[in-house]
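Sequence first, predicted model second:
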Amino acid sequence: MSDLHIRCATLSDIDTVLQFWRDAAEGTSISDDQDGVARLITRDPEALLLAERDSVLTGTVIAGFDGWRCSAYRLAVHPDHRRQGIATALLEAAEQRFATLGGRRVDAMVLEANEQAHHTWAAAGYHREDHWRRWVKPL
């Protein structure tokens, strides 16, 4: 894993990240556009973490913190690079960020139908709380 580099995204990464999510993630959301990602990076420049190998984007995670709760989402690894520890490295980087910020709990948004992702999160020590249901409304 020594050739894996994790860094924070910059505004110049937006097009690459959006294409990556179309190729590697399970669908897109209403905020997956230039403006949405630019707002994220501008508001919290350390939130969007990128994993690169040989300068090629191989994985992402958004490690958001609102001062109260830590949120992890958009964990994605390109299909050609899965099962190589990239998701684990991204989660470790996100958790280190959260610890530095004083976070005490991480909530992860994971698609219900993405069984592969469920295994990844469980292997990283996360558990499902089935009694919670998220309600979402686009603004």
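Thanks, I have it. Numbers count the residues shown, from 1 in each chain.

switch to C-alpha atoms for all contacts and neighbour counts from now on
OK.

Strands of the protein, residue ranges please.
Under the criterion DSSP state E, strands of the chain are mapped to 4-8, 48-53, 56-65, 70-77, 106-108.

now these in a markdown table, with mean neighbour count and distance to Thr28?
Below are those laid out as a markdown table (neighbours: other CA atoms under 10 Å; distance: least, CA to CA, whole Å):
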| stretch | mean neighbour count | distance to Thr28 |
| --- | --- | --- |
| strand 4-8 | 17 | 21 |
| strand 48-53 | 22 | 16 |
| strand 56-65 | 22 | 14 |
| strand 70-77 | 22 | 10 |
| strand 106-108 | 17 | 16 |
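
let's bring in a second one:
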Amino acid sequence: MNDLRIRPAAAADAGNVLAFWRVAAEGTSISDDEAGVTALLARDPESLLLAERDGLLVGSVIAGFDGWRCHLYRLAVHPDARRQGVARALLEAAEVRFLALGGRRGDAMVLQANARAQHAWRAAGYGPEEHWRRWTKPLA
């Protein structure tokens, strides 16, 4: 595990991150394109955390803080690197970031049908808040 390196993504990583998500992430987002990733990094340069091993991308998480809430998205681990502590290390790095920014509670977007992800989030100490429902409206 000590060979794992976690770092903030750079704009130059956008294409590699998008290719990684196609292999490692569950589901897609309206923002899954270079414009979306580069806009995220322009707005909050340290929000997209990448885990690398031997120079290869093995995990990611978006740890966004809007000054009010700490939001976690796109926790993904390459299938060949799962169950090796990558997700836990990414979440720990995200939580350290949030605490440094004054955050008080992290929340995560987790697909209801993704049982593996729900298990991982529970193992990291997160739990669902059943009294909330996400409401969305596409803007473009």
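Ah, there it is. Remember, it's a predicted structure, so these values are computed and weren't measured experimentally.

Quick TM-score on the pair, please.
Here the TM-score for the pair of chains, by TM-score structural alignment, normalised by the length of structure 1, is 0.99; 139 aligned residues with a CA RMSD of 0.5 Å.

could you dump the strands of structure 1 to TSV with distance to Asp35 of structure 1?
Output for the strands of structure 1, formatted as TSV (distance: least, CA to CA, whole Å):
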stretch	distance to Asp35 of structure 1
strand 4-8	18
strand 48-53	14
strand 56-65	16
strand 70-77	17
strand 106-108	23
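
Gly27 of structure 1: which of those strands is closest?
Closest approach to Gly27 of structure 1 among those (CA to CA): strand 70-77, 10.3 Å.

Which residue ranges of structure 2 form helices?
14-24, 34-43, 86-101, 115-123 (DSSP state H).

the inter-axis angle of the second one versus strand 56-65?
Relative orientation of helix 34-43 of structure 2 with respect to strand 56-65: 60 degrees, computed using axes from the mean of the first three to the mean of the last three CA atoms, to 10 degrees.

do the same with the longest one
Interaxial angle, helix 86-101 of structure 2 versus strand 56-65 (the same axes, to 10 degrees): 30 degrees.

Check the mean deviation of helix 86-101 of structure 2 from structure 1.
Its matched residues in structure 1 lie on average 0.1 Å from helix 86-101 of structure 2 after superposition (mean CA distance after the TM-score superposition for structure 1).

which of the helices of structure 2 sits most buried?
helix 86-101 (a mean of 18; mean count of other CA atoms under 10 Å).
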